[in-house]
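**Q** quick one: sequence and predicted model below, then my questions.
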Amino acid sequence: MSSPNEPLDLFLDGGTLTARLVDFPSVSGEEAALADAVETALRALPHLTVDRYGNNVVARTHFGRAERVVLAGHLDTVPIADNLPSHVEGDLLYGCGTSDMKSGVAVQLRLAATLTEANRDVTYVFYDCEEVEAARNGLGHLFAVHPDWLAGDFAVLMEPSGAVVEGGCQGSLRVDVTLTGVRAHAARSWLGDNAIHKAAEVLRRLAEYQPRRVEIDGLEYREGLNATRIDGGVAGNVIPDECRIHVAFRFAPDRSLEQAEAHLREVFAGYQVDVVDASPAALPGLGLPAARAFLEAVGGEPRAKFGWTDVARFSAHGVPAVNYGPGDPNLAHKREEHCSLSAIADVERRLRDWLAR
């Protein structure tokens, strides 16, 4: 794997640069070394001004153009699953973060280094902790402390989208459903009330739940409600007095956070429901002029984004945004995660043409 002391060469071809980034481990919360390398490489480019806050790096051109575009990507990955170092098989580059989203970050860095003149000014944003709870998200920290760094007329999140535009994003709401009982000795279970046994009714409601399919701006969003973890139990000889079921709700962008929470409280009526993490959805907004122009420039048939992305943050701050990156979203977080080398080159070419025209 790459050494943190080895400088990044932003003039490598996109696939090779992606491999360098992938071999530079940066699991959420451990991005400092990669952020250092990105900052150092960008500061060597005279046409950019570079700022840093925490492990978030922002580079901007100052061509004096009427329109400013923001290209944003996160530096972190999910935990490594024995899938480093990277390796190539034919047109495919394998490794943790190849799809989500170091291939997109490589495109950003390549454009930052080589696009020394364009018909649009560009802000390149590299941020940390996207793959974990919303409170740690680096882009959220930047919006809170340095919103002027992120000002723009349009934003592109380099999230994996299969090299087509994905509009909007699902909202994400995670809750704990808590079941309570009475602790007792397992040999005298009739003196207790088993909280784990009460989970059966909550799991039944989840198993029978029928998620919606919603069409917005011609894009179909699919909702999902799932238990992702169950915690309970004290010891092998103790009747448990508490059980918690962690539930993840991915909801369509026609629901607000408040509406999504109200829906879950209705689904789990009669139970204690506590919100653990919440991120709003974003409408696709493909009818907006900036989004229409971008879609026309890069081509392809747009589709809905399944998953939450930071388009929601940009949209909440009045900056129209879409997802567009070379990675395959269906491969994100998988042990066999990989990305097409030709897709990396294609996305870079299309973005370069759009920014320069």
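**A** Structure received.
**Q** only C-alpha atoms from now on, for both contacts and neighbour counts.
**A** OK.
**Q** residues making contact with the host helix or strand of residue 71?
**A** Following DSSP states H and E, one finds residue 71 within strand 68-74. Residues outside strand 68-74 that contact it (Cα atoms under 8 Å, 6 or more residues apart in numbering) are 101, 104-105, 108, 120-130, 150-159.
**Q** do the same with stretch 275-289
**A** With Cα under 8 Å, 6+ apart as the criterion, stretch 275-289 contacts 133-134, 167-176, 216-217, 251-257, 291-292, 304, 308, 311-312, 315, 320, 322.
**Q** which SSE is immediately downstream of the host helix or strand of residue 225?
**A** Assigned by DSSP H and E, residue 225 falls within strand 224-232. Toward the C-terminus, strand 224-232 is succeeded by strand 238-239 as the next helix or strand (DSSP H and E).
**Q** tell me what that following strand is packed against?
**A** strand 184-185 (3 or more Cα pairs under 8 Å, 6 or more residues apart in numbering; DSSP states H and E).
**Q** who are the packing partners of the strand it packs on?
**A** Contacts defined by 3+ Cα pairs under 8 Å, 6+ apart place strand 184-185 against strand 238-239.
**Q** tell me who's in contact with the residue nearest to residue 79 when sequence neighbours are not counted.
**A** Excluding the flanking residues, the one nearest residue 79 by Cα to Cα, 6 or more residues apart in numbering is residue 27, at 5.6 Å. In this structure, residue 27 makes contact with 76, 77, 78, 79, 80, judged by Cα under 8 Å, 6+ apart.
**Q** what subset of those is buried?
**A** Buried residues within these, counting neighbours by 16 or more other Cα atoms under 10 Å: 76, 77, 78, 80.
**Q** let me know whether the second one touches residue 28 as I believe.
**A** Right, residue 77. Yes: Residue 77 is within contact range of residue 28, at 5.9 Å (criterion: Cα atoms under 8 Å).
**Q** overlap in contacts of these two?
**A** Shared contacts of residue 77 and residue 28, defined by Cα under 8 Å, 6+ apart, are found at residue 131.
**Q** find the nearest non-adjacent residue to residue 58, please.
**A** Distance criterion Cα to Cα, 6+ apart; nearest residue to residue 58, sequence neighbours excluded, is residue 125 at 4.6 Å.
**Q** so how far is residue 225 from that neighbour?
**A** Plainly put, residue 125 is 32 Å away from residue 225 if you go by Cα to Cα, to the nearest Å.
**Q** doesn't residue 243 belong to a strand?
**A** Yes: assigned with DSSP: H, G, I helix; E, B strand; the rest coil, residue 243 falls within a strand.
**Q** who touches it in this structure?
**A** With Cα under 8 Å, 6+ apart, residue 243 has these contacts: 178, 179, 180, 195, 196, 199, 230, 231, 232, 233.
**Q** here comes the other one, which I'd like you to weigh against the first:
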Amino acid sequence: MERSTQTPVLDLSLDAAGLTAQLVDIPSVSQDEKAIADAVENALRPLAHLTVTRDGNAVVARTELGHKERVVLAGHLDTVPIAGNVPSRLDQDGVLWGCGTTDMKSGVAVQLRIAATVPAPNRDLTFVFYDAEEISAEHNGLKRLAERHPKWLEGDFAILLEPTDTQVEGGCQGTLRVLLRTEGERAHSARSWMGANAIHAAAPILARLAAYEPRRAVIDGLEYREGLNAVGIEGGVAGNVVPDSCTVTVNFRYAPDRTQEQALDHLREVFDGCGVAELTVDDHSPGALPGLSHPAAKAFMEAVGGVPLPKFGWTDVARFSALGVPAVNYGPGDALLAHKKDERVATERIIHCEERLRAWLTD
């Protein structure tokens, strides 16, 4: 079936739930976001109160009202691969089903509704719609914008509309993945005493991991729980060979009060004396402090209500934090349903999120 070359049209007069359905019906798997980016750009350009710019498949719209405070609302346009769950489907219980409903086209719909219906907010606003969040960081559209156009992302406070079931989640954990290699000496398994088994040499690493007691850190009243786990192990040459090399892949999820350097130093300390021949960093993204002490964050919490929670996992709030912009996660949808074939979101949660943001920006 050939895809239509006509740009889809978004109806910004719909409520955020109806707009979510329209967005879901535009396939936008990572690195195939042109159609949805075109639709977003075309919907925003006629709005006289916004200045709209674009870089690749990222669209940025700004108000220029001269307020002392600027808030950034950001969300990614891409989804994981479709699993037979497009187009969207609304059931009789008011639940919208489809790829991206939770992660995170419902959040994008809320952004678009605020952009369209709040022409005179009480704070200047920047709306960021970006590409390629669901794949490796090198492709991330927000990363590209931060490198090419950092001024586009300037603000006093940022909200990433990732799924949090309309609860504020502050900051995010850092994530560090390392490869721990052990060495041995090859030999025929029938004469194993002639060699040294590198897989057996990994036993101290696994024992250290099993005995590890993760730290809990309280930051701005939020308790972040760290975790250190083996997530892979690779070794072996053949069924009759004692292996001379083994690699254990370890993932460290750490609280945002650690710097990247401190996180790496901690792992070196943990595995000191375990016979590691080589420790290689495979992937590393810093965490983000919750920033809940910022006046804008306090005002936001008062407006949306609830009790703030820590973000377990990594999100692009870290990119804003690196730019000096305190940021939180807040959006409709249940993060536990993200990426699932039965991904879905309750439409009342989308409407609630839209109403809470509008109230905060118009009081």
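**A** Structure's in. What do you need? It should be emphasised that the depicted structure is a prediction, and the values quoted were computed from it without experimental measurement.
**Q** overlay them and tell me the TM-score.
**A** After superposition, the two chains reach a TM-score (TM-score structural alignment, normalised by the length of structure 1) of 0.91; 357 aligned residues with a Cα RMSD of 2.4 Å.
**Q** about what we covered before: who has more neighbours, residue 125 and residue 225 of structure 1?
**A** Comparing residue 125 of structure 1 with residue 225 by neighbour count (other Cα atoms under 10 Å), the higher total belongs to residue 125, at 27 against 18.
**Q** let me see the contact set for residue 219 of structure 2.
**A** Under the criterion of Cα under 8 Å, 6+ apart, the contact list for residue 219 of structure 2 reads 257, 289, 290.
**Q** now do the SS call for the aligned partner of residue 269 of structure 2 in structure 1.
**A** Matched by TM-score structural alignment, residue 269 of structure 2 corresponds to residue 266 in structure 1. For residue 266 of structure 1, the assignment made with three-state DSSP gives helix.
**Q** give the contact list for residue 266 of structure 1.
**A** By Cα under 8 Å, 6+ apart, the contact list for residue 266 of structure 1 is empty.
**Q** state the span of structure 1 onto which the longest helix that structure 2 contains is aligned.
**A** The residue-count maximum for a helix in structure 2 (DSSP state H) belongs to helix 347-362. Across structure 1, the stretch matching helix 347-362 of structure 2 (TM-score structural alignment) is residues 341-356.
**Q** just stretch 20-28 of structure 2 next, same as before
**A** Alignment of stretch 20-28 of structure 2 against structure 1: residues 18-26, by TM-score structural alignment.
**Q** and the matching stretch, how far out from the chain's middle?
**A** Stretch 18-26 of structure 1 has its average C-alpha position 18 Å from the chain's average C-alpha position, going by Cα atoms, centre = their mean, to the nearest Å.
**Q** cool, and stretch 145-163 of structure 1?
**A** Offset of stretch 145-163 of structure 1 from its chain centre (Cα atoms, centre = their mean): 12 Å.
**Q** repeat for stretch 316-324 of structure 1
**A** Distance of stretch 316-324 of structure 1 from the chain centroid (Cα atoms, centre = their mean) equals 14 Å.
**Q** what about the helices in structure 1?
**A** With DSSP H applied, structure 1 shows helices at 14-22, 32-43, 103-114, 138-145, 199-208, 257-267, 289-298, 311-316, 341-356, listed in chain order.
**Q** can you list these in a markdown table and add distance to residue 55 of structure 1?
**A** Below are the helices of structure 1 laid out as a markdown table (distance: least, Cα to Cα, whole Å):
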| stretch | distance to residue 55 of structure 1 |
| --- | --- |
| helix 14-22 | 15 |
| helix 32-43 | 6 |
| helix 103-114 | 15 |
| helix 138-145 | 8 |
| helix 199-208 | 39 |
| helix 257-267 | 28 |
| helix 289-298 | 29 |
| helix 311-316 | 18 |
| helix 341-356 | 25 |
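**Q** nearest approach to residue 331 of structure 1 belongs to which of the ones you listed?
**A** helix 103-114 (12.7 Å; Cα to Cα).
**Q** residues in structure 2 aligned with the closest one?
**A** Using TM-score structural alignment, helix 103-114 of structure 1 corresponds to residues 106-117 of structure 2.
**Q** and the closest residue in space to residue 89 of structure 2 that isn't next to it in sequence, how far is that from residue 69 of structure 2?
**A** Nearest residue to residue 89 of structure 2 in three dimensions, chain neighbours excluded: residue 97, at 5.1 Å (Cα to Cα, 6+ apart). Taking Cα to Cα as the measure, residue 97 of structure 2 falls 37 Å from residue 69 of structure 2.
**Q** neighbour count: the two, which is higher?
**A** Ranked by neighbour count (other Cα under 10 Å), residue 97 of structure 2 and residue 69 place residue 97 first, with 24 against 13.
**Q** can you find the partner of that one in structure 1?
**A** Counting by TM-score structural alignment, residue 97 of structure 2 lines up with residue 94 in structure 1.
**Q** now do the contacts for its match.
**A** Residues near residue 94 of structure 1 by Cα under 8 Å, 6+ apart: 83, 86, 87, 88, 336, 337, 338, 339.
**Q** in strands only, show me those residues.
**A** Of the contacts of residue 94 of structure 1, the ones assigned to strands by DSSP state E are 87, 88, 338, 339.
**Q** now for residue 227 of structure 1: what does it line up with in structure 2?
**A** Match for residue 227 of structure 1 (TM-score structural alignment): residue 230.
**Q** same check, this time on residue 217 of structure 1
**A** With TM-score structural alignment as the criterion, residue 217 of structure 1 lines up with residue 220 in structure 2.
**Q** go on, residue 171 of structure 1?
**A** Residue 171 of structure 1 maps onto residue 174 in structure 2, with residues paired by TM-score structural alignment.
**Q** just give me the residue right at the centre of structure 1.
**A** Structure 1 has residue 309 as the residue nearest its centroid, 4.3 Å off, counting by Cα atoms, centre = their mean.
**Q** give the contact list for that one.
**A** By Cα under 8 Å, 6+ apart, the contact list for residue 309 of structure 1 reads 157, 159, 169, 170.
**Q** tell me the buried residues within these.
**A** 157, 159, 169, 170.
**Q** out of the residues you listed, list just those in strands.
**A** Using DSSP E, those in strands are residue 157.
**Q** could I get the buried ones among the contacts of residue 309 of structure 1 as a markdown table with distance to residue 146 of structure 1?
**A** Formatted as a markdown table, these follow (distance: Cα to Cα, whole Å):
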| residue | distance to residue 146 of structure 1 |
| --- | --- |
| 157 | 18 |
| 159 | 22 |
| 169 | 24 |
| 170 | 26 |
